[in-house]
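In: test case, fold it:
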Amino acid sequence: MAASGAGALPAAAAQLEGAMAGAAGERREGVKELAGLFREAQAREMAEESIFRNLLEILKSALSEIEQTYKNSYELADLDTCLLLVTECFRCLRNACVECAKNQHVMRNLGLISTSVHLIKLLHGIQIKEELVLTALRCSLQFLGNIAAGNGDSQDSIWKCAFPDLFLTFLTYSDEKIVAYCCMVLFTCLNSEKVRELLNPENLTVALHVLKVYKEQLESEWSFLIVTDHLLKCPELVKALYAKLSNQERVILLELMTAKVSEKNLATSEEMNVMSRNADFLAGCFRKKCEAVLKLTSAADAEDEEALVAIRLLDVLCEMTSNNGQLEHLQALPDLLETAIDTLRLTHLAGKQAVNIFTATHAMTGQEEISHPAVGFKSHLIRLIGNLCYKNKENQDRVYELDGIPLILDNCSIDDNNPFVNQWAVYAIRNLTEQNERNQELIAQMEEKGLADNSALESMGLEIEKRDGKLILRSVRKKTP
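Out: Here you go, the predicted structure:
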């Protein structure tokens, strides 16, 4: 099949050459045949520059025709044939670029990128002929994506011609396919240097639009990749974006950060540095906003957006402290551990003072509590405390000084509002007592005085033993029933 397609290429190219002086319909048929042939790799590799010169001439002619139509107020109905021909040209160019660096270079050197961007901007201005214009725009953006794929020179050329105007226009377009193709072009062109250009206040809007695309079109893979593979790798941009976002949009950004951090890929030292700087920023945000979660004690405020941000900040910090590369850095951050303990104390107290989402419950009364955004919040606080104390004597001692151990023990019973709270409490207590005799002794004394629930300790796989007149907290295997 490939041989017959490639063999037909010279005849199709000659047919287009002969049709260049003919009617638009005849040229369109010639371009259409070439577009079909370029679906095959062998035909793409055999393509000569003259084919792309002819396609460039057709697009330039279309540019002139559209401009004249507007200038002389002609009927836009006269553009039907022109728009169909433009679409077929972009389809042909799109196909010819697929995994073919030779054709990408030829097209760029001929000036097809700048001509295409000019034509795309002009097509955007056509107010009617919607379906014809939409199809032409879709194919044109696909062409830009394909000519840029794996080709740094083409990426730079598109950036020079199209940034930021083209992206500002088409990231907010009414057609989902056009938005997706625009995201594809942006993703393909971005690199660390170009991402830094987004820090310019005028260009920051491009990044904000990408987040809005992800928010409105959750199936958009390209917008997801732009954020996770590019935007999150620039800590200054993360800060600038965060400052401009609504609380609802911050929640989305934090969810994307959590997804990125939870990836188990081995990170380079540069990526680890980026993550550390993001961690510093997020820890600071959590310190400032953590008490907002107390608004959720009121059923009327169950969807408070500032509280939802605090919850997502805790989620991402839990993931970051579960990453060995980030753990030591976060353990050393001033005030993060204290903030977690203070917030646990406040939410625990709020749950005792009145019945609300922070009140421990052992039987669900309905679906409302299950879907509440604060479900699991106290579990995650204990998880964060446990992570921050992992093999860290200074933080173990700090929890002791902040009277955090009794607080954790008081939160270790089964709680439907906090799934796995018992397991996280076990984890935290183990990390707090590992090679820390003072913390072990405190728990042992609490149990002896009846201040710690012995059954709770047993459920944790811990027991108190008196040895040489000294109380020892030791690990035991749970008894099988």
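In: only C-alpha atoms from now on, for both contacts and neighbour counts.
Out: OK.
In: neighbours around the nearest residue to Gly376 once chain neighbours are set aside, how many?
Out: Nearest in space to Gly376, with sequence neighbours left out and distances taken as C-alpha to C-alpha, 6 or more residues apart in numbering, is Asn418 at 4.1 Å. Residue neighbour count, defined by other C-alpha atoms under 10 Å, stands at 23 for Asn418.
In: before we move on, what SS does Asn418 have?
Out: Secondary structure state of Asn418, per DSSP: H, G, I helix; E, B strand; the rest coil, is coil.
In: likewise Leu266?
Out: Under three-state DSSP, Leu266 falls in the coil class.
In: again, but for Arg27
Out: helix.
In: residues in contact with it?
Out: Going by C-alpha atoms under 8 Å, 6 or more residues apart in numbering, Arg27 touches 16, 19-20, 85.
In: just the strands in the stretch 201-350 of the chain please.
Out: Remark: strands of the stretch 201-350 of the chain are absent; assignment by DSSP state E, counting those that start in this stretch.
In: would you map the helices across the stretch 351-481 of the chain?
Out: Applying DSSP state H, counting those that start in this stretch to the stretch 351-481 of the chain gives helices spanning 367-370, 377-388, 393-401, 404-409, 421-433, 437-448, 454-459.
In: would a markdown table of those with distance to Arg287 and mean neighbour count be doable?
Out: Formatted as a markdown table, these follow (distance: least, C-alpha to C-alpha, whole Å; neighbours: other C-alpha atoms under 10 Å):
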| stretch | distance to Arg287 | mean neighbour count |
| --- | --- | --- |
| helix 367-370 | 26 | 12 |
| helix 377-388 | 13 | 26 |
| helix 393-401 | 17 | 17 |
| helix 404-409 | 17 | 20 |
| helix 421-433 | 21 | 23 |
| helix 437-448 | 26 | 18 |
| helix 454-459 | 31 | 17 |
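In: next, the second sequence, to be compared with the first:
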Amino acid sequence: MAAPRPPPARLSGVMVPAPIQDLEALRALTALFKEQRNRETAPRTIFQRVLDILKKSSHAVELACRDPSQVENLASSLQLITECFRCLRNACIECSVNQNSIRNLDTIGVAVDLILLFRELRVEQESLLTAFRCGLQFLGNIASRNEDSQSIVWVHAFPELFFLRSKCYCLPIWTDERPEAHHWSCLNHPDKKIVAYSSMILFTSLNHERMKELEENLNIAIDVIDAYQKHPESEWPFLIITDLFLKSPELVQAMFPKLNNQERVTLLDLMIAKITSDEPLTKDDIPVFLRHAELIASTFVDQCKTVLKLASEEPPDDEEALATIRLLDVLCEMTANTELLGYLQVFPGLLERVIDLLRVIHVAGKETTDIFSNCGCVRAEGDISNVADGFKSHLIRLIGNLCYKNKDNQDKVNELDGIPLILDNCNISDSNPFLTQWVIYAIRNLTEDNSQNQDLIAKMEEQGLADASLLKKVGFEVEKKGEKLILKSTRDTPKP
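Out: I've put the predicted structure just below:
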């Protein structure tokens, strides 16, 4: 008969199994650490014992990485490793004393090394994924609200934990395929929990100084964007982008040219969400977003004509169209912010390029049946049902914003024959009330305190170039007083 198990011993007020040497004892300790009072009274010797089990069990993983025939012997070791990580994870919850004790034993280094080995194993077991997840959770918990632990996690984990490995054999258990080499990092792993937990570690460990290191490892930053794109419900990739990336214009400027169209759309969507949030941009945010405005405006000026390729390509490149639209969307939202508007109103070539692009796609849409015609449609992740009207609407909105209380830009639109162009878009907008709305808005801003532009529109009506019904549609009427034509408003100014 087997010898009876010794009863639990009380150490510093905590009921713990003694000695800690098997799976059952570890599970009991893990359960104890769910309570705050037990975490706060745990002696350091407990964590040394857990670490000893973790080190001993990791030898089996090392052997399996060198000799695939040993993988079948991993089950018991993976169980022990998983429970060690669960125990340490629970011990670190809201307990800086335990975080410090566990960190000072160099447990973080052992855990990171073990997780890196997990990525190399040629095994399809659920037990490996569970150990993998628990190890990442432990690293996240030990670093939570503890700067010293964050520093050690960063030293051990970055960039190796997030780098793309040349070979990774940790396949999801639901596959029927034979294990083959896959290009996976923790941030683009097929298991979404591993993606979430590794994102948590990155978010928790990053600070302003460490963002510089991320600029030197742009593939990791891009993987974060991909992680959010694939798992938009995951909180941690979202927080990394909105709370860290968007506060680092240097990182965004370095990363943006390397993004593909889908990745650009994802980043630009989050930039729009930040600008239009219920919480306005802070005093510290404004200088950062002025740098973003420079990047977005210069990219739009340089690349916006690529959208014209859609008129001739078959089939059209939905992703490229959506990326171009998103650049325009960001500019519209930025120019709706009074803190950013002044900078963009004088941005070299922006207003001219917007008018030129509006003219080209307006003519193309009238002369041919293509993506810029009223019936032209593009299906994309952004659910764009009519990219032509949407694109034109926002071009006109941007013109209106750039001319808001800015006489130089009002006059420039006049010089470029932009006013007849804008009015002509209202003629074909019966199926798109938003286009009419932005025409009204743009004409209002173009004529405010600008008698020259008012006279131009009045003369257009007199000469038959703008009929009275069209002007009434956009909120104006022409009244003749003696020999002078006066453009009068018939409605309140619409909000942008």
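In: TM-score for this pair?
Out: Taking TM-score structural alignment, normalised by the length of the first structure as the basis, the two superposed chains have a TM-score of 0.88; 462 aligned residues with a C-alpha RMSD of 2.8 Å.
In: touching stretch 239-246 of the second structure from outside, list them.
Out: Under the criterion C-alpha under 8 Å, 6+ apart, residues 199, 202-203, 224-225, 251-252, 267, 270-271, 274, 288 lie in contact with stretch 239-246 of the second structure.
In: so where is that stretch in the first structure?
Out: Here stretch 239-246 of the second structure aligns to the first structure at residues 225-232, judged by TM-score structural alignment.
In: quick check: buried residues in stretch 75-92 of the first structure?
Out: 79, 82-92 (16 or more other C-alpha atoms under 10 Å).
In: and for Thr135 of the first structure, the neighbour number?
Out: 18.
In: in what helix or strand does it lie?
Out: Per DSSP states H and E: Thr135 of the first structure is located in helix 130-148.
In: ok, the corresponding residue of the first structure for Asn141 of the second structure - how many residues close by?
Out: By TM-score structural alignment, Asn141 of the second structure lines up with Asn146 in the first structure. For Asn146 of the first structure, the neighbour count with other C-alpha under 10 Å is 24.
In: do the same with Pro348 of the second structure
Out: Pro348 of the second structure has 12 neighbours, counted by other C-alpha under 10 Å.
In: which one in the first structure is aligned with it?
Out: Per TM-score structural alignment, Pro348 of the second structure is aligned with Pro334.
In: please, a PyMOL command that selects the buried ones among the contacts of Arg27 of the first structure?
Out: Those of the contacts of Arg27 of the first structure that count as buried under 16+ other C-alpha under 10 Å are selected in PyMOL with:
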select buried, resi 16+19+20+85
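In: inside strands: which ones of the contacts of Arg27 of the first structure?
Out: For the contacts of Arg27 of the first structure, not one is inside strands, with DSSP state E as the criterion.
In: how about the aligned residue in the second structure for Lys121 of the first structure: what's its closest non-neighbour residue?
Out: Aligned counterpart of Lys121 of the first structure in the second structure: Leu116 (TM-score structural alignment). Take Leu116 of the second structure and drop its neighbours on the chain: the residue closest to it by C-alpha to C-alpha, 6+ apart is Leu161, 6.6 Å away.
In: list the contacts for that neighbour?
Out: For Leu161 of the second structure, counting by C-alpha under 8 Å, 6+ apart, the contacting residues are 112, 115-116, 185-186.
In: mind checking which of those residues land in helices?
Out: Secondary structure from DSSP state H places 112, 115-116 of the contacts of Leu161 of the second structure in helices.
In: which of the residues you listed sits closest to Leu416 of the second structure?
Out: Nearest to Leu416 of the second structure out of those is Leu116 (C-alpha to C-alpha; 60.8 Å).
In: go ahead and confirm Leu327 of the first structure touches Cys318.
Out: No: counting by C-alpha atoms under 8 Å, Leu327 of the first structure stays clear of Cys318, with 9.8 Å between them.
In: name the residue in those two with the higher neighbour count.
Out: The residue with more neighbours, out of Leu327 of the first structure and Cys318, is Cys318; 24 against 20, by other C-alpha under 10 Å.
In: counterpart of that one in the second structure?
Out: By TM-score structural alignment, Cys318 of the first structure lines up with Cys332.
In: so who does the closest residue in space to its match that isn't next to it in sequence touch?
Out: The shortest distance from Cys332 of the second structure to any non-neighbouring residue, by C-alpha to C-alpha, 6+ apart, is to Leu398 (5.3 Å). Applying C-alpha under 8 Å, 6+ apart to Leu398 of the second structure gives the contacts 331-332, 335, 354.
In: take those and write them to CSV, including distance to His208 of the second structure.
Out: Below are those laid out as CSV (distance: C-alpha to C-alpha, whole Å):
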residue, distance to His208 of the second structure
Leu331, 27
Cys332, 29
Thr335, 28
Val354, 36
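In: top of these by neighbour count?
Out: Leu331 (25 neighbours).
In: would you agree that residue is in contact with Ser298?
Out: No: the criterion here is C-alpha under 8 Å, and Leu331 of the second structure misses it with Ser298 at 10.7 Å.
In: quick check: longest helix of the first structure.
Out: helix 49-71.
In: that one vs the second structure, average distance?
Out: Compared with the second structure after fitting, helix 49-71 of the first structure deviates on average by 2.9 Å (mean C-alpha distance after the TM-score superposition for the first structure).
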